[in-house]
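[1] predicted structure and sequence below. I'll ask about it afterward.
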Amino acid sequence: MADDYDEEFGELGLVIGDFNIPSRASDLPPQFKDLLVPNKVQYVFCTGNIGNRETTDWVKTLSGNTHFVKGDFDESKDIPETKIIQIGSWKLALVHGHQIIPAGDDESLYTFLKEMEADVLITGFTGVAKVSAVEKKYIINPGSVTGGFNGQQQSIPSFLILEFKKEKIQVFIYTLDGDVKIDKQELPLQK
């Protein structure tokens, strides 16, 4: 009976990053702040470029199990450049993405993912939410949660919720384009 329950309701992970507070945005959009409250997810995966300690402290309140990597504008020396996290049958690699050239290129990201020996690469940096499948592996990017992207352009504020199940991950892509919109993708485990 417990296995049926686990398969029906998987653990949840928030994928969030590129806040750039206060340099490019003053705060999260209020619509997202209302949705992102403590203890609704089991994990938080932050792709970096948070911006200030207050925002970092707020992210830590969302789950007792938070994972951070360093963005190109993060100054803390305590945050790693990359991180590997195992959740059930899934091995996740977390990186900001500024280290990968050309930025946001699926082929370069896939090469990095293979080097990390993971099933899923969580990366940020581009400011655009994206979910890609490459050679039985997945690359996911939450975009910029504030929409305060790279100084050249604004992006649509976004974040992701992952629901981990034994054989698949459900990805819920939250975007704020006038209203909060939610798109869904399914990533089957492929070994």
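    Now that the structure is in, tell me what you want to look at. Residues are numbered from 1 along each chain as shown.
[2] going forward, measure contacts and count neighbours with C-alpha atoms only.
    Fine.
[3] which ones are touching I79?
    Residues near I79 by CA atoms under 8 Å, 6 or more residues apart in numbering: 68-70.
[4] if we go to 6 Å?
    I79 makes contact with 69-70, according to CA atoms under 6 Å, 6 or more residues apart in numbering.
[5] relative to K70, how far out is it?
    For I79, the distance to K70 (CA to CA, to the nearest Å) stands at 5 Å.
[6] measure the nearest residue to E7 once chain neighbours are set aside to E8 for me?
    The shortest distance from E7 to any non-neighbouring residue, by CA to CA, 6 or more residues apart in numbering, is to K165 (5.8 Å). Counting by CA to CA, the separation of K165 from E8 is 8 Å.
[7] presented hereafter is structure B, for comparison with structure A:
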Amino acid sequence: MKVLIVSDSHGKNTNLDRVLEQVSPIDMLIHLGDLEGSEDYIEAVAEWPYELVSGNNDYFTDIEREKMITIGSYRVLLTHGHRQQVYCGTDMIKEWAKEKGADIVMFGHTHMPLIENDDDIIALNPGSISKPRQEGHIPTYMIMDLDRTGVAHFTLNYLK
């Protein structure tokens, strides 16, 4: 199973299109908030299941703020992260996710990519596909692949 994970597109769908061209086919898309209208675009073009959560800039939407989904054998908690103060680190969001029974927590908000695999929980932030803040300022996204045995593997990717 191949899952594309993006965040913080801020209504700029050109880079989302470019990512989809680079990684298709996919089995699922996850967008971790600050869509700013991209939800309508995703709904229009989606040829695969998708999961969306709202971010701090998604003012007029009924998209959920957080949700728990299952990918393979993993319980995955999706959120934007601003309510868990991710600018101050990942301790709070990882503890919150563990309390909810998650194996993986995916979030955005910081526009900085991150893969942490410790404390019995995996924390992922794909960065931003439209307004990156890490050194080099190249838009980023992640791919989650489940291998034949159901083990998840994560790769951070840069938009070409």
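    Yep, that arrived. Just so we're clear, the structure is a prediction, and the values are computed from it rather than from any experiment.
[8] TM-score of the superposition?
    The TM-score (TM-score structural alignment, normalised by the length of structure 2) is 0.85; 157 aligned residues with a CA RMSD of 2.4 Å.
[9] now do the shared contacts for K165 and E8 of structure 1.
    With contacts defined as CA under 6 Å, 6+ apart, no residue is shared by K165 of structure 1 and E8.
[10] more neighbours, the two?
    With neighbours defined as other CA atoms under 10 Å, K165 of structure 1 and E8 compare such that K165 has more, 21 against 10.
[11] neighbours of E117 of structure 1, just the number please.
    Look at E117 of structure 1: counted by other CA under 10 Å, it has 14 neighbours.
[12] counterpart of it over in structure 2?
    When structure 2 is aligned by TM-score structural alignment, E117 of structure 1 is paired with G101.
[13] now that match: closest residue in space that isn't a chain neighbour?
    Closest residue in space to G101 of structure 2, ignoring its immediate chain neighbours: R75 at 7.3 Å, by CA to CA, 6+ apart.
[14] equivalent range in structure 1 for the helix or strand hosting the one you found?
    Assigning secondary structure by DSSP states H and E places R75 of structure 2 in strand 74-79. The alignment of strand 74-79 of structure 2 onto structure 1 (TM-score structural alignment) covers residues 90-95.
[15] correct me if wrong: E64 of structure 2 contacts G55.
    No: the criterion here is CA atoms under 6 Å, and E64 of structure 2 misses it with G55 at 9.3 Å.
[16] okay, these two: which has more neighbours?
    When neighbours are counted by other CA under 10 Å, G55 comes out ahead of the other of E64 of structure 2 and G55, with 29 against 14.
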